[in-house]
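**Student:** sequence? don't have it. structure:
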């Protein structure tokens, strides 16, 4: 299933040599499993032919709903920089451990994790996750049942459940993404390109009307319905994916597969906040690009977010310079035309 993903991302398939191990015989009869496997085979084939969904799903194993954008670095640091040896995606990493952890966090794609680790896709996954900007595909959640972004969940409780004057920023982002009742010049149709939720809360008085008009509503959420297969020959068929409800992201049942012999300590390394900074830039850039400029809240003056406003200001300056240059060229051309007309007359 991971081979098309290897080709798409330019990764080389590296299969290990087979070795004799003390495997266990299956407890269930293989013949009883065939009907369900045959029924699900088209789903697995479709999933394997969508490298973006496969990579998004695997990278989504590192995402956690309760981790905001400014804590991405501390969240990823112990695993990527201390538990796994080395500092980049190299053969020094303990990919068996990575596959085991991925399978525990996402039990329903455990086989996909084993295939990724076995075929050598793990370095590419770590590379994508390390900077806090993992690839994100909106179809990955309904096709695997694994939420991979705060936008995949609707949240819980009233929108202003703690204080009527405040609303959490993740809820602000969710409400902005809803289709407006009346057309406006804002554009929030596309989801954020990062899975990490914005940190903190906003004052309701500083929010747009398209947000405050929903404060007393029950939770809104999007539901995936289907996509269409449109073959060159034949009728269009509707495909509803594999799972329409979230599946637990952590295994809830104890297992005897883990034989912990003794605790292991790892060398502590200095914390790098680059992933937090990049995740924060991405999620707040989505709000700024689609909105109406810099909001009045003080968080938008933070050093981590200044790059967004600097980009906008430099773009405006470049636009003004371009306008002045165009005006200068137009004036020069006009003078030349007038000079030519005078000489002809």
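**Tutor:** Sure, I can see it. Just so it is clear, the model here is predicted, and its values are computed rather than measured. Residues are numbered from 1 along each chain as shown.
**Student:** Only C-alpha atoms from now on, for both contacts and neighbour counts.
**Tutor:** OK.
**Student:** What is the burial count for residue 6?
**Tutor:** Neighbourhood size, residue 6 [other C-alpha atoms under 10 Å]: 19.
**Student:** from what I can see it touches residue 48, true?
**Tutor:** No: checked against C-alpha atoms under 8 Å, the pair residue 6 and residue 48 is beyond contact range at 10.7 Å.
**Student:** In this protein, where's the longest helix?
**Tutor:** The longest helix of the chain (DSSP state H) is helix 306-344.
**Student:** Return the set of buried residues in that helix.
**Tutor:** For helix 306-344, a neighbour-count test (16 or more other C-alpha atoms under 10 Å) marks 308, 309 as buried.
**Student:** From the contact counts, what lies against that helix?
**Tutor:** helix 274-290 (3 or more C-alpha pairs under 8 Å, 6 or more residues apart in numbering; DSSP states H and E).
**Student:** and the helix it packs on, how far out from the chain's middle?
**Tutor:** Relative to its parent chain, helix 274-290 has a centroid offset of 12 Å by C-alpha atoms, centre = their mean, to the nearest Å.
**Student:** what do you get for stretch 176-196?
**Tutor:** In this view, stretch 176-196 has its centroid 16 Å away from the chain centroid, taken as C-alpha atoms, centre = their mean.
**Student:** mind listing what residue 207 touches?
**Tutor:** Counting by C-alpha atoms under 8 Å, 6 or more residues apart in numbering, residue 207 makes contact with residue 172.
**Student:** quick one: it and residue 70, what's the gap?
**Tutor:** Distance of residue 207 to residue 70, given as C-alpha to C-alpha, to the nearest Å: 21 Å.
**Student:** do the same with residue 48
**Tutor:** Going from residue 48 to residue 70 by C-alpha to C-alpha gives 33 Å.
**Student:** Check it against this one:
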């Protein structure tokens, strides 16, 4: 059935009222929440969404459902009417939704070389769940991060979850700093507070943070690898920007300020930070997990169908974050790192003399002696004198 071209489409408030009346008439109750979670993924599916048919709930004996109860349909829709603009904003950003789902697996304490040890058991358990048990994966993921459980529910409902899980299992993780701020969700080590240092060295994760915050050369964009690098760097081997700010690192951090929506007519809508707008998703009711009795707990799965000894995830994460951190070259004392097979630079010829070098750093093929010789010639005045104006 096609509507006439002159038909006036209902506003979001009127459409929500239609849906509320439909849910009340058919006694759908919480199923309306499930449907709303599913339609968030319409952009994923290019508009083709197929939701399972709703099931009517039998009337309870002893009277009608009290509309004043927190989980009654009118109460749910009243909360939805306030959150619809935020849901729509989130739904318009496919990358943001994907990043929120994948943040379920993020642990800020895990270093890049230990990612496999962290994620392999998680996917082994998920792979061991029988395909006919459609609710257990949702429970497992929601229990890991309850605030995002509704997003996983919608993702499984419209068959978006499996591609997201597959990409996460293969080390392809999305990162959206704005979505992380909107939902107050950790997605990367980059948003964690700075640590302290002893004045002689700086942790490599703090080094990454300072490089990004200060917009240092080749580090204007955040690393897409969420796992922090291990170890520390001598301050004398870091960029000049790091040496300048390392001692005041505790005062540097990423802080959400605002976002702007650019309209087709050239105007923009700016949303400043405040308690109401920064939280795009807020649970409308408290969730109490249902725990089974001890005697009913299922036995641990015996067939994991997963290579627990694989190091591919650690290798990918380590190569990625160190490639971003050392995009301008490695210090000489990090030879063991850039020659490691995971970094894939161990076969380079260290006798090569045409390497690009800067600020006392050398590339993987570099020779520190050349840098020292250049500095000595400069100090002795071996180059023609030139006049330079003030910066």
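**Tutor:** Ah, there it is. Predicted model, so just to flag it, every value in this text is computed and none were measured.
**Student:** What's the local residue count around residue 195 of the second structure?
**Tutor:** Residue crowding around residue 195 of the second structure was assessed by other C-alpha under 10 Å; the count is 12.
**Student:** Then residue 251 of the second structure?
**Tutor:** Using other C-alpha under 10 Å, residue 251 of the second structure is surrounded by 10 other residues.
**Student:** quick one, which of residue 48 and residue 70 of the first structure is more surrounded?
**Tutor:** The residue with more neighbours, out of residue 48 of the first structure and residue 70, is residue 70; 23 against 18, by other C-alpha under 10 Å.
**Student:** where along the second structure do the helices fall?
**Tutor:** Going by DSSP H, the second structure shows helices at 12-25, 31-39, 73-91, 94-102, 115-128, 136-144, 149-157, 161-169, 177-183, 204-213, 240-245, 312-325, 335-338, 368-379.
**Student:** Have a look at how far, on average, the third one is from the first structure.
**Tutor:** After superposition onto the first structure, the mean distance of helix 73-91 of the second structure to its aligned counterpart is 2.0 Å, using mean C-alpha distance after the TM-score superposition for the first structure.
**Student:** helices or strands up against that helix?
**Tutor:** Helices and strands touching helix 73-91 of the second structure, by 3+ C-alpha pairs under 8 Å, 6+ apart, are helix 12-25, helix 94-102.
**Student:** again, only this time at 7 Å
**Tutor:** Where contact means 3 or more C-alpha pairs under 7 Å, 6 or more residues apart in numbering; DSSP states H and E, helix 73-91 of the second structure is packed against helix 12-25.
**Student:** residue range for the helix it packs on in the first structure?
**Tutor:** Alignment of helix 12-25 of the second structure against the first structure: no match, by TM-score structural alignment.
**Student:** Mind listing what's buried along that helix?
**Tutor:** 16, 17, 20, 23, 24.
**Student:** now stretch 38-55 of the first structure
**Tutor:** By neighbour count on 16+ other C-alpha under 10 Å, the buried set for stretch 38-55 of the first structure is 47, 48, 49, 50, 51, 52, 53, 54, 55.
**Student:** equivalent range in the second structure for that stretch?
**Tutor:** Stretch 38-55 of the first structure corresponds to residues 81-98 in the second structure, going by TM-score structural alignment.
**Student:** Any chance you could list what contacts the matching stretch?
**Tutor:** Contact with stretch 81-98 of the second structure is made by 13, 40, 41, 43, 44, 164, 174, 176, 179, 280, as judged by C-alpha atoms under 7 Å, 6 or more residues apart in numbering.
**Student:** corresponding residue for residue 149 of the second structure in the first structure?
**Tutor:** Using TM-score structural alignment, residue 149 of the second structure pairs with residue 110 in the first structure.
**Student:** now residue 159 of the second structure
**Tutor:** Matched to the first structure by TM-score structural alignment, residue 159 of the second structure sits across from residue 120.
**Student:** Identify the residues contacting that match.
**Tutor:** 13, 14.
**Student:** Please report how far it lies from residue 293 of the first structure.
**Tutor:** From residue 120 of the first structure across to residue 293 of the first structure, the span is 44 Å (C-alpha to C-alpha).
**Student:** ditto for residue 21 of the first structure
**Tutor:** Shown here: residue 21 of the first structure relative to residue 293 of the first structure, a distance of 61 Å by C-alpha to C-alpha.
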